[in-house]
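Visitor: Sequence first, predicted coordinates after that:
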Amino acid sequence: MTSRSTQAETIGDLGEFPLISLITRNLTLPPAVSVGPGDDCAAYLINGSALTTTDMLIEGVHFRRSWSSPADIGHKSVAVNLADVEAMGGTPVAMVISLGLPADLPVTWVKEFMTGVREEAELGGVALVGGDMTGARDISISVTVIGETAGRGPILRSGARPGDIVAVCGRLGWAAAGLAALLRGFRSPRAAVDSQRAPKVPYGAGRQAADAGATAMIDVSDGLLADLGHIAEASGVAIDLDSARFTIAEPVQAVAAALNADPLGFVLGGGEDHAMAATFEPGKVPEGWDVIGQVRQINDEVGPIVLVDGQEWEGEKGWTHFHP
């Protein structure tokens, strides 16, 4: 017998509760989750303090259907949230997703979106335990992830101290280069464009940094300079980056050459790669992390700021919503 989900072409044809059943079918729940989708709340156990983070992704702001496949958008929706838990040195446990969807959206779009969600959730080690759904003009996605600290304190932005080493783990500039290419109608280099569509979070790097004694940490979502600026402000320090220490990836260089742009600008001001940036005491930077600078004392002339080679960067420092 043909199921209703295979007969329906749009989610309006299918209906709300059959769509929920389609989304939650055959979910795998870890032992820590005792109640998953189907009740008014999920129930799960955590070890240590609870970490909670949420991000919204709005069609036309964070993604375009003409650029990204439904699976890409599913990957991105989960990854941007898991990166926040990584940046606190935590371990993800549970995730809920709320969706605002147009009634004429094809059922196949939702199926492919959920494929991306499930694949990224498996990569990051988090369980989907519930969510919500409503009709909307444009696709709106809100993901909340709950993590745990596993018996230790979270790594904050406020712990950097003068003399600490600044290091990063993960890609820098790839997503920004991909966005620049897409905005000009290009679909290559494929590696950069794919990084914009679905970021490659360095899963495990945050917990590795916490184990190594990271003094402060953040994920690079809005741009390296902008995000390190949050650490500088919260910690009351200056951060000085050494441009000679950055290795600029070939796809980033290729986009910069095609657009007659400075590739370092993508690295310093580009967001959405969700690399980890952290500060460490000298000699404690873990393997796989790249040293890019140092934390310095502020004084009457230099307040909390991020410098590049001792000077303020004159280019874009990162993304901010509501910027004129």
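Guide: Right, received. Where do you want to start? Residues are numbered from 1 along each chain as shown.

Visitor: hey, let's count contacts and neighbours off CA atoms from now on
Guide: OK.

Visitor: Strands of this protein, residue ranges please.
Guide: 33-35, 43-44, 50-58, 91-101, 127-135, 140-148, 165-169, 216-219, 238-241, 276-280, 290-296, 305-308, 311-312 (DSSP state E).

Visitor: Please dump the ones you listed into TSV; it should also carry mean neighbour count for every row.
Guide: Formatted as TSV, the strands of the chain follow (neighbours: other C-alpha atoms under 10 Å):
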stretch	mean neighbour count
strand 33-35	15
strand 43-44	14
strand 50-58	17
strand 91-101	22
strand 127-135	19
strand 140-148	22
strand 165-169	25
strand 216-219	30
strand 238-241	26
strand 276-280	29
strand 290-296	21
strand 305-308	22
strand 311-312	10
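
Visitor: Redo the ones you listed as CSV? Include distance to L179.
Guide: Shown next, in CSV, are those (distance: least, C-alpha to C-alpha, whole Å):
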stretch, distance to L179
strand 33-35, 38
strand 43-44, 38
strand 50-58, 16
strand 91-101, 24
strand 127-135, 29
strand 140-148, 20
strand 165-169, 21
strand 216-219, 19
strand 238-241, 24
strand 276-280, 20
strand 290-296, 24
strand 305-308, 24
strand 311-312, 25
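
Visitor: out of those, which comes closest to D262?
Guide: strand 305-308 (14.4 Å; C-alpha to C-alpha).

Visitor: Show me how far that closest one is from its chain's centre.
Guide: On the basis of C-alpha atoms, centre = their mean, to the nearest Å, strand 305-308 sits 23 Å off its chain's mean C-alpha point.

Visitor: ok, structure two:
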Amino acid sequence: MDLSHPADRTRVPSPTAPPAAAEATLAEVGEFGTIARLVARFGTGPQVLLGPGDDAAVVAVGGAGGSGGGRVVLTTDVLVEGRHFRRDWAEASDIGARAAAQSLSDVNAMGGRATALTVGLAVPPGTALAWVLGLADGLAAESALVGAVVVGGDLTRADTVVVSVTAMGGVDGEPVTRGGARPGDLVAVNGRLGWAAAGLAVLGRGFRSPRAVVDAYRRPVVPYAAGPQAVQLGATSLVDVSDGLVADLGHVCASSGVDALLESAALVVDEPLQAVGSALGTDPTDFVLTGGDDHALVATFAPGTALPAGWTVLGQVVAAAEERGRVLVDGQAPAGEGGFRHF
């Protein structure tokens, strides 16, 4: 979730660089357009069982295609001070827990469970040691929720705090990707939606209450058991809601070549979100549809699947219209961009 916009820095082109006016910027190309161009430069290999484009990658170890070895689920997330967190809004342990949760949830969204993490930490030299140790405590506490351990990383100097977390794990059976949703499937969510976004809205206006949503922003409550459970229930697709329900479900629809039709009556708008919406003069449903950072799981299941407690059916998958990958609410496209955008 973007918190602020650092001052622009002057960029001096190299003598061989093309004129600045002829260069495309990341703002023009966008996050996913940039990623597509990067991926094209890296290529692939027989050890890559699932490459870029999902919540995590899956690679073979001990032999191509997993022969003679096993498979590892891998994912990396980066948090930058001033853009993803502010030290005056959260304790160091909360920031550490939140950093771990982002990557742990990505493994969860493949139907897996993380076993190890590595952490890269860049900090200014004047940073208090107590703050760094608090960050470590938060990383360790969140990792312990899934039985994972921080096994290494890197520490370096920087002008601002940057935390990079790589999570590694495994999955029983085949990982569940974003590309398996089929027309007629149920769309269901496990976990809270909109709480962190409501907390960010409160903090951004200088308030600290309702405490429940502020705490949700500081330290998300991730449904870690839901990923493996979704695999057992036969989920056809899975995604972590980090950028917003509409945006992340849209990735599932685009990968699967389908649309999703949600029902507004099925959306759970909890009382704290209603209170924030009323206080700020905004529609609290927007928190649910476009708010990220809660790391709920959204899955699709075959029609008629009996879902246990914790899962809420929001709608169904439908055949794609002219432009595939749409998420509609009561038949209409939601207002706005539908989630967080990095550029």
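Guide: Sure thing, it's come through. Keep in mind that this is a model prediction, so the values were computed, not measured.

Visitor: TM value for the aligned chains?
Guide: TM-score of the superposed chains, computed with TM-score structural alignment, normalised by the length of the first structure, equals 0.83; 277 aligned residues with a C-alpha RMSD of 1.5 Å.

Visitor: just to revisit the earlier point, out of the strands of the first structure, nearest to F266 of the first structure?
Guide: strand 305-308 (14.0 Å).

Visitor: Give me the helices and strands touching that closest one, please.
Guide: Under the contact criterion of 3 or more C-alpha pairs under 8 Å, 6 or more residues apart in numbering; DSSP states H and E, strand 305-308 of the first structure touches helix 224-235, strand 238-241.

Visitor: give me the stretch of the second structure that that strand matches.
Guide: Mapped onto the second structure using TM-score structural alignment, strand 305-308 of the first structure spans residues 326-329.

Visitor: And A167 of the first structure, how far from L82 of the first structure?
Guide: Noted for A167 of the first structure: a distance of 20 Å to L82 of the first structure, by C-alpha to C-alpha, to the nearest Å.

Visitor: Onto which residues of the first structure does stretch 186-195 of the second structure map?
Guide: Alignment of stretch 186-195 of the second structure against the first structure: residues 165-174, by TM-score structural alignment.

Visitor: now do stretch 138-157 of the second structure
Guide: Under TM-score structural alignment, the match for stretch 138-157 of the second structure is residues 116-135.

Visitor: Pull up the distance across the matching stretch, start to finish.
Guide: The first residue of stretch 116-135 of the first structure is 21 Å away from its last residue (C-alpha to C-alpha).

Visitor: any idea how far that stretch is from the chain center?
Guide: 14 Å.

Visitor: what do you get for stretch 183-196 of the second structure?
Guide: 14 Å.

Visitor: Same check on stretch 70-79 of the second structure?
Guide: Relative to the chain's own centre, stretch 70-79 of the second structure is displaced by 13 Å; criterion: C-alpha atoms, centre = their mean.

Visitor: neighbouring contacts of that stretch?
Guide: Contact with stretch 70-79 of the second structure is made by 55-63, 85, 99, 102-103, 106-107, 112, 114, 162-171, as judged by C-alpha atoms under 8 Å, 6 or more residues apart in numbering.

Visitor: Measure the mean distance from it to the first structure post-superposition.
Guide: When the first structure is overlaid, stretch 70-79 of the second structure sits 1.0 Å from its aligned residues on average, using mean C-alpha distance after the TM-score superposition for the first structure.

Visitor: Pull the number of nearby residues for A235 of the second structure.
Guide: 26 (other C-alpha atoms under 10 Å).

Visitor: State the distance from it to T118 of the second structure.
Guide: 29 Å.

Visitor: just A136 of the second structure next, same as before
Guide: Distance check for A136 of the second structure against T118 of the second structure: by C-alpha to C-alpha, it reads 11 Å.

Visitor: so what sits against both of those two?
Guide: Counting by C-alpha under 8 Å, 6+ apart, A136 of the second structure and T118 have no common neighbour.

Visitor: hmm, back to that, now, of the helices and strands packed on strand 305-308 of the first structure, which is deepest in the fold?
Guide: strand 238-241 (a mean of 26; mean count of other C-alpha atoms under 10 Å).
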